[in-house]
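Visitor: The following block contains a protein sequence and its predicted model.
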Amino acid sequence: MTAAAAGTWGLGDREVSRIGYGAMRLTGNGMAGNSDGPPIDRDLAVRLLRRAVDQGVDHIDTASFYFSPLRSANELINRALSPYRDDVVVVTKVGPGRDASGEWQGMARPDQLRGQVEENLRQLGRDHLDVVNLRHGGGDGRSVTEHFGALADLREAGLIRHLGLSNVRPEHVTEARAIAPVVCVQNPYGLDWRQADENGLVDLCGELGIAFVPFFALSGRRREAAAGQERDDRVRAVARAHAATPAQIRLAWTLHRGPHVLAIPGTADPVHLDENIAAAGLRLTPEEWEALGAPVADGR
């Protein structure tokens, strides 16, 4: 089984498999700056990334703020995948910043985004970035116009190929599209976290041909923490029926949501990597979909 079994969707002018790989867990708890345990062995991380690509994963999600005292996700990706294959798309994000000690510095000003883009370029060893997502505050009403406009200028300058958004509301998508094309939207979403259904964001992206890329699809409201033991009897029952793991069923549910929905599960475990990729071939029956709680078609 390869990632291709999930089908493909476009990220701008690039087609990617709907099962990708999120690099946050290569550094421990990369977003929070702490670790669930010892840092991953560097050579193991390199082998893991290469194994993912060998199995058809061509969409790698990362950020320069995914780092711990001993590991940087971007630099591991650079070591594993450089020189980069033409069919591998690396998606990064800018907006929040962390200092060298790992402390969050808040949202960058628009004029600081070029520095963040250049840092991603340096760490990844690239002369341009395939996709850059503006990570927003999400729940507040702040406009994305100034920040997204600054990224659009960097796109025009050739530093960025495509632009996306992260942690946003539907109105932010409308705002951004008035400035430059939006190829993807990353938001928290999964079986237990349906806000993007309730506000219509998943359906809006589908109508506009924009890739919707959930994060925390497995861990849910545990967020950066590793997914815990499965407690949902519905998920366990469907997993037994397919001789699959609960995590695979959660990924299958995510992919079932629509052809424009991608998945970027992250792991530092080669066995879990293989299981995540194998989820590309799982197909839920209509009855299973209903049993797990099919979303309302349009929550707006």
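Guide: Sure thing, it's come through. Residues are numbered from 1 along each chain as shown.
Visitor: When you work out contacts or count neighbours from here on, use the C-alpha atoms and nothing else.
Guide: Fine.
Visitor: ok, which stretches of the stretch 51-200 of the chain are strands?
Guide: In the stretch 51-200 of the chain, the strands defined using DSSP state E, counting those that start in this stretch lie at 59-61, 67-68, 71-72, 89-94, 96-98, 104-107, 129-135, 160-166, 184-188.
Visitor: Out of those strands, which is closest to residue 234?
Guide: Nearest to residue 234 among the strands of the stretch 51-200 of the chain is strand 184-188 (21.2 Å), distances taken as C-alpha to C-alpha.
Visitor: put this beside the first:
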Amino acid sequence: MSDTRDRPATAAGTWRLGDLTVNRVGFGAMRLTGGVPFGRGGGRSDRERSTAVLRQAVELGVNHIDTAAFYFSATRSANELINTALAPYPDDLVITSKVWPGRNPSGEWWWAEPGQLRGQVEENLRQLGRDHLDVVNLRLPQSWATRSVAEHFGALTELRDAGLVRHLGVSNVTSEQLAEARVIAPVVCVQNSYSVDAPGADQKLLRECGDLEIAYVPFFAIAGGGRESGAGATDDEAVLAVARAHGASPAQIRLAWTLAQGPHVLAIPGTGDPKHLAENVAAGALRLSDEEMARLGTVGRADG
């Protein structure tokens, strides 16, 4: 049996995060804690099921996991679940985290000053049981779209130079902020909200990253406008029609469309359900025709 059959996460190929090679289909840890980390408290999840999903992901060939210290609920921490399930970590496993936002034990949000980023990085290290983080994304507030990232990104660069971080990325950024960060230090990935119904500005930044050979790592690729709440009960007819043609789910078509945007585009769908995990990973093997890509390209577009 071929490696692609045994490890379907390899079907979409690989990309590089600096000197680290990852399969383009990865895994997002946000939903492992039984809900989403927004608001007070949080949901509940079954610990054994969550750790089983993580182990299953690695068995399917996933070697890129996205997480954060602020992914926690009243009884679960995504980082600690990852540590429990996967340590000692496989040699090829790349764990990406993000800093700047934070949450106190009651679930209240706060935003770090540049000097507080070290504490956030160290908290990720403690929870994951690691000596360094493979990739850390500087996750910007929504309100920061026209402001400088230099002070915060410079602080992260110092942590990279100190050996706590291997590579740096940025998240929720504009093209101008990416350019500003790249003057300070190399950027290996951009992690922005993006889906089949994404606005044109996001498409422009995706293409720019391709030209720069920077990984573009969408979040909410399945949820789209549903964002933290997840995918809606209904989907656009174009998505449904293509799904029927392939005998696939709408989520799989959304992932396949996302991966088809370029070899530098990675996927990090998240779930706490073993069945959904297998479906998400299998989406990496789907190939959409030019006609199907064009049809999906009209989703959410006013001129569609």
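Guide: That came in fine, so what should we check first? Computed from a prediction, not measured in an experiment: that's the story for all the values here.
Visitor: which stretch among the strands of the stretch 51-200 of the first structure comes nearest residue 254 of the first structure?
Guide: strand 184-188 (11.5 Å).
Visitor: Quick one: end-to-end distance for stretch 31-39 of the first structure.
Guide: 14 Å (C-alpha to C-alpha, to the nearest Å).
Visitor: Can you point out the buried residues in that stretch?
Guide: Going by neighbour count (16 or more other C-alpha atoms under 10 Å), the buried part of stretch 31-39 of the first structure is 31-35, 39.
Visitor: cool, stretch 263-273 of the first structure as well?
Guide: Applying 16+ other C-alpha under 10 Å to stretch 263-273 of the first structure flags 263-268, 270, 272-273 as buried.
Visitor: tell me, that stretch lands on which residues of the second structure?
Guide: Counting by TM-score structural alignment, stretch 263-273 of the first structure pairs with residues 267-277 of the second structure.
Visitor: which residues are contacting the matching stretch?
Guide: 24-32, 34, 49-50, 52-53, 56-57, 64-66, 217-222, 255, 258-259, 280 (C-alpha atoms under 8 Å, 6 or more residues apart in numbering).
Visitor: I'd like the distance from it to the chain centre, please.
Guide: 12 Å (C-alpha atoms, centre = their mean, to the nearest Å).
Visitor: That stretch spans what distance, first to last residue?
Guide: 12 Å.
Visitor: again, but for stretch 181-191 of the first structure
Guide: Termini of stretch 181-191 of the first structure sit 29 Å apart (C-alpha to C-alpha).
Visitor: Just the buried positions in it, please.
Guide: 182-191.
Visitor: Same check on stretch 70-86 of the first structure?
Guide: Under the neighbour-count criterion of 16+ other C-alpha under 10 Å, stretch 70-86 of the first structure has 71-81 buried.
Visitor: again with stretch 49-68 of the second structure
Guide: Residues of stretch 49-68 of the second structure classed as buried by neighbour count (16+ other C-alpha under 10 Å): 50-54, 56-58, 60-68.
Visitor: okay, the strands of the stretch 51-200 of the first structure in TSV with distance to residue 238 of the first structure next?
Guide: TSV is the format used below for the strands of the stretch 51-200 of the first structure (distance: least, C-alpha to C-alpha, whole Å):
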stretch	distance to residue 238 of the first structure
strand 59-61	28
strand 67-68	36
strand 71-72	37
strand 89-94	32
strand 96-98	38
strand 104-107	40
strand 129-135	34
strand 160-166	31
strand 184-188	23
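Visitor: Which of these sits closest to residue 172 of the first structure?
Guide: strand 160-166 (8.4 Å).
Visitor: contacting residues around that closest one?
Guide: For strand 160-166 of the first structure, the external contacting residues (C-alpha under 8 Å, 6+ apart) are 11-12, 93, 128-136, 138, 151-152, 154-155, 173, 180-187.
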